[in-house]
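A.B. asks: turn this into a model:
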Amino acid sequence: MPPRLFILLTAICCGGMATPARAAADHGLDGRHLGWFWAVPFVGILLTIATGPLLFRKLWHRHYGKLATAWSAAVLVPIALIHGPVPAVAALLHAALGEYLSFIALIFALYVVAGGILVTGNLRGTPLVNCIILAFGTAIASVVGTTGAAMILIRPLLRANENRPVNAHVVVFFIFLVCNIGGALSPLGDPPLFIGYLNGVDFFWTAKRLWPHTLLVAGLVLAVFAALDLLMWLREPHPKVPEPKLAVKVHGLVNLALIALIVAAILVSALWHPGVSFDVFGTELALQNVARDVSLFALAGLSLWLTPDEHRAANEFSFEPIREVAVLFAAIFICIVPVLAMLGAGASGPFAGLLALVTSASGAPRDVVYFWLTGALSGFLDNAPTYLVFFGLAGGDAGQLMTTYASTLAAISMGAVYMGALTYIGNAPNFMVYAIASERGIEMPGFFGYMLWSGAVLLPVFALLSAIAI
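C.D. replies: Predicted structure coming up:
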């Protein structure tokens, strides 16, 4: 069986990132009795994803499916050998139709629909124009997703700045704001928040709770960019040539309506509870969730049908990025099963030391520690599974986390979303934008050069945020 097919089929048997732990526990995978070696595949798949595209890019794109298969097998085979094949299959099937399919349905729909929106024009990359593009991208990232906003706006931004002698900083700040910080206000914005939504966090909770923090962080970062870009602009030569008449056009407008329908499908599934469910091998599927996922795939199909091919061609649209996301996240979700089981054991499990680190002597969570630990790991690993690890460490009860421990959930959410901007590998759009800019001839900073940028600009902002608002 081809590796990618194996991973995708296994993914259908490994639906959720929280559900697998519960399912595994139901079938004998007790986190209290698991050793640290069970976490090795999870750490391994994340490190492989983090280093593969940078250290061995060609090999990675040819064989990432095989690597994902190997790490998945490192979890599935021991479970089957130790607990038996029937419990292992039952646990995986119990998770099969959970959060994973819903997660991929949303990411796929937003990716396809946003890929049909083409922005053309003769924008000139002045400090004002650049600030407007970055502010607009930040604003829409929570509606069309950070990936969607990045794919819509990165090429117009590059065209606008192609004649400036120094322009890499524009792309760096675009990654900070549009690819990360802007996605903090809804489950549509960034994968960690959608994982939270699938685990019971209210759809509007992040917007109601995080809008002041996001406004502060985005405003400060945008202000730093405005000052820096203006300084560079004033130092650049500007030949006196007639300014062309501004002509900006948006093509594929039908996709804006489809994005509205995607949002509507998510909201309806949260509000509509008909009380109808289906039992599939012990897994209960609520009608509203089935309808939502089918609707999302259908809307993606409508976008492909209604959008002219030339629009997607101009956007250099390809299914490969979303295919890679689907395969790799399937492997991540498999590898995290025993990790979540160990987290579920709390103080009785292997993660007792980590739990003590984020908990005060009185038993109260240390929100600042949650913020920085979640953020630091999100910068170097994938922010969606990192969010889930700390979500589980904080108790995993969405009802309590939204009320009694709302500040803790806010700290985890902000750390995962904001600090995905610390490196090129913290969030999927980061590296995609880096690759597009490099292909256009932009002299982008390397991995550590980018970290110098993010450390100098973002860490002081995050320190201020943690001092006054966490």
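
A.B. asks: for the rest of this, base every contact and every neighbour count on C-alpha atoms.
C.D. replies: Noted.

A.B. asks: who are the contact partners of residue 270?
C.D. replies: residue 203 (C-alpha atoms under 8 Å, 6 or more residues apart in numbering).

A.B. asks: alongside the first, I'd like the structure of this one:
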Amino acid sequence: MEHGVIESMPLWLSIPFVVMLLFIAIGPLLFEHWWEQNKNKLIVSLALGIPVVLIMASRGLLLNVEHQILFDYVPFIVLLGALFVITGGIHLEGDIEAKPSINTLFLAIGGILASFMGTTGAAMLLIRPIIKTNIERKYKVHTILFFIAIVANAGGMLTPLGDPPLFLLYLRGAPFQWFFSLAPQWAFVVAVLLAIYYFTDKYYHKKETPKAIKQDHEHIEPIKLKGNINFLFLLGVILSVALLNEHYIHKIHENHYHGFIREGVILLMAVLSLIFTDKKMRYESNKFTWAPILEVAFLFLGIFITMVPALMYLEQNAQSFGLTKSYQFYYATGILSSFLDNAPTAVSFHNLALGLVGDPNAPGLVAHISEVMLKAISLGAVFFGAMTYIGNGPNFMVKAIAEENKIEMPSFFGYILKFSLIVLLPVYIVTQLIFL
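C.D. replies: The predicted structure follows:
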């Protein structure tokens, strides 16, 4: 942090941040009904955040909090909110034959779309159609599990729009086009997971009864895409993030407040989506509600405030943690991203890497840190977000929709033991051995 008075940041001031993350991790497990109410999430965020603001103000560091809210939290929520609104206006319907090749194609399309409409947007667009396509089949849990891994996580690697941790790294100086350099790792992981899924689905397809196969073959509804105008608004968001930044508009570099031009255009795209999308399709066919984005807004308000002391502590004490290799950052970011939200985890390790750099403005750095470190943090945060239901926002949403449709999903620990440890982790280890 370069704003406010530079002084040693005590570790105990990071306690509210840790408590905030623990609430997110164990809240749905220990007090589900109380935690599912968004007002209670806001209460927790304010109860933990306000004391941090007061303490930081008493230390002359209020500017650090203000900067975090204005230039990290606001752009973050504006982007996620706009993607949520725009993708909520796109409706895909139909029922085609649930052959292994068709299901694999579904996941592959989702793995591409996720980078450009966000993992949440792609997951919400495709989860109901793929459930409907597989409705006649008995064995479909594995399809939802791979859907979480590919569409709700790994697919979002190619742009800052894809996954929240990448957008936060973009806000810290990583150019929009830099994320395309992660294409080899994205292609490798997505391709390997698709291959594993194809042969898994082929195995289960052979176990289906002849009656189920016959019904699936006979019950066909053509695929229809509605709300196509929203792709124009989505393009507007992509171009805003790609072009309306300090790399192309020097005034933004001179005065951060000019950066809100980008947020203004993104908000305009969301408003246009609300105006021009058929209301019945949005609210009835897509079952659109504001609750999910309010949940994100309330939770991340607490996260962004309470993480300020933690980020300062990490940057000031980076040398003492013993993390100096890219593979160490990959696994450390990945492990924490599995059980905590991957967005603040990525920012935390970015600050840790920042503390290892002598001159953050030296040539050859990306987002003021070593490029290989930035790759390790990005890959760890996005890929390992699929290791548990709580690693990334869309995971729980996909699980909930599957269970609404009478698909018996594994428990929290069942998911880890039966899927992520035996399928995902080996793929991620091989990825590290090849690329880092």
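
A.B. asks: what TM-score comes out when they're superposed?
C.D. replies: The TM-score (TM-score structural alignment, normalised by the length of structure 2) is 0.92; 422 aligned residues with a C-alpha RMSD of 1.9 Å.

A.B. asks: please say which position in structure 1 residue 235 of structure 2 maps to.
C.D. replies: By TM-score structural alignment, residue 235 of structure 2 lines up with residue 260 in structure 1.

A.B. asks: could you find the counterpart of residue 225 of structure 1 in structure 2?
C.D. replies: Aligned against structure 2 by TM-score structural alignment, residue 225 of structure 1 finds its counterpart in residue 197.

A.B. asks: look at residue 271 of structure 2 and say how many residues are nearby.
C.D. replies: 15 (other C-alpha atoms under 10 Å).

A.B. asks: whoops, residue 313 of structure 1 was the one
C.D. replies: Using other C-alpha under 10 Å, residue 313 of structure 1 has 13 neighbouring residues.

A.B. asks: distance check, the match of residue 225 of structure 1 against residue 142 of structure 2.
C.D. replies: 8 Å (C-alpha to C-alpha, to the nearest Å).

A.B. asks: which residues are in contact with the most centrally placed residue in structure 2?
C.D. replies: The residue lying closest to the centre of structure 2 (C-alpha atoms, centre = their mean) is residue 163, at 3.5 Å. Neighbour list for residue 163 of structure 2: 115, 118, 119, 153, 156, 157, 382 [criterion: C-alpha under 8 Å, 6+ apart].

A.B. asks: need the counterpart of the fifth one in structure 1.
C.D. replies: With TM-score structural alignment defining the correspondence, residue 156 of structure 2 maps onto residue 183 in structure 1.

A.B. asks: thought that match was touching residue 149?
C.D. replies: No: taking contacts as C-alpha atoms under 8 Å, residue 183 of structure 1 lies outside contact range of residue 149: 9.3 Å.

A.B. asks: circling back: quick one: the match of residue 225 of structure 1 is in a helix?
C.D. replies: Yes: counting by DSSP: H, G, I helix; E, B strand; the rest coil, residue 197 of structure 2 is part of a helix.

A.B. asks: next, count neighbours for it.
C.D. replies: Using other C-alpha under 10 Å, residue 197 of structure 2 is surrounded by 22 other residues.

A.B. asks: overlap in contacts, residue 183 and residue 149 of structure 1.
C.D. replies: 138, 141.

A.B. asks: who's more crowded, the two?
C.D. replies: Set residue 183 of structure 1 next to residue 149 and count neighbours by other C-alpha under 10 Å: residue 183 wins out with 31 against 28.

A.B. asks: residue 224 of structure 2 is in what secondary structure piece?
C.D. replies: strand 221-226 (DSSP states H and E).

A.B. asks: what lines up with residue 399 of structure 2 in structure 1?
C.D. replies: Structural correspondence for residue 399 of structure 2 with respect to structure 1 (TM-score structural alignment): residue 434.

A.B. asks: measure that match to residue 413 of structure 1 for me?
C.D. replies: Residue 434 of structure 1 is 24 Å from residue 413 of structure 1, by C-alpha to C-alpha.

A.B. asks: neighbour count winner among these two?
C.D. replies: residue 413 (30 against 21).

A.B. asks: counterpart of residue 455 of structure 1 over in structure 2?
C.D. replies: By TM-score structural alignment, residue 455 of structure 1 lines up with residue 421.

A.B. asks: assumed its match was part of a strand.
C.D. replies: No: read with three-state DSSP, residue 421 of structure 2 is helix and lies in no strand.

A.B. asks: got the contact list for it?
C.D. replies: residue 387.

A.B. asks: tell me the spacing between it and residue 19 of structure 2.
C.D. replies: Residue 421 of structure 2 is 27 Å from residue 19 of structure 2, where distance means C-alpha to C-alpha.

A.B. asks: how about residue 276 of structure 2?
C.D. replies: From residue 276 of structure 2 over to residue 19 of structure 2 the distance is 42 Å, taken as C-alpha to C-alpha.
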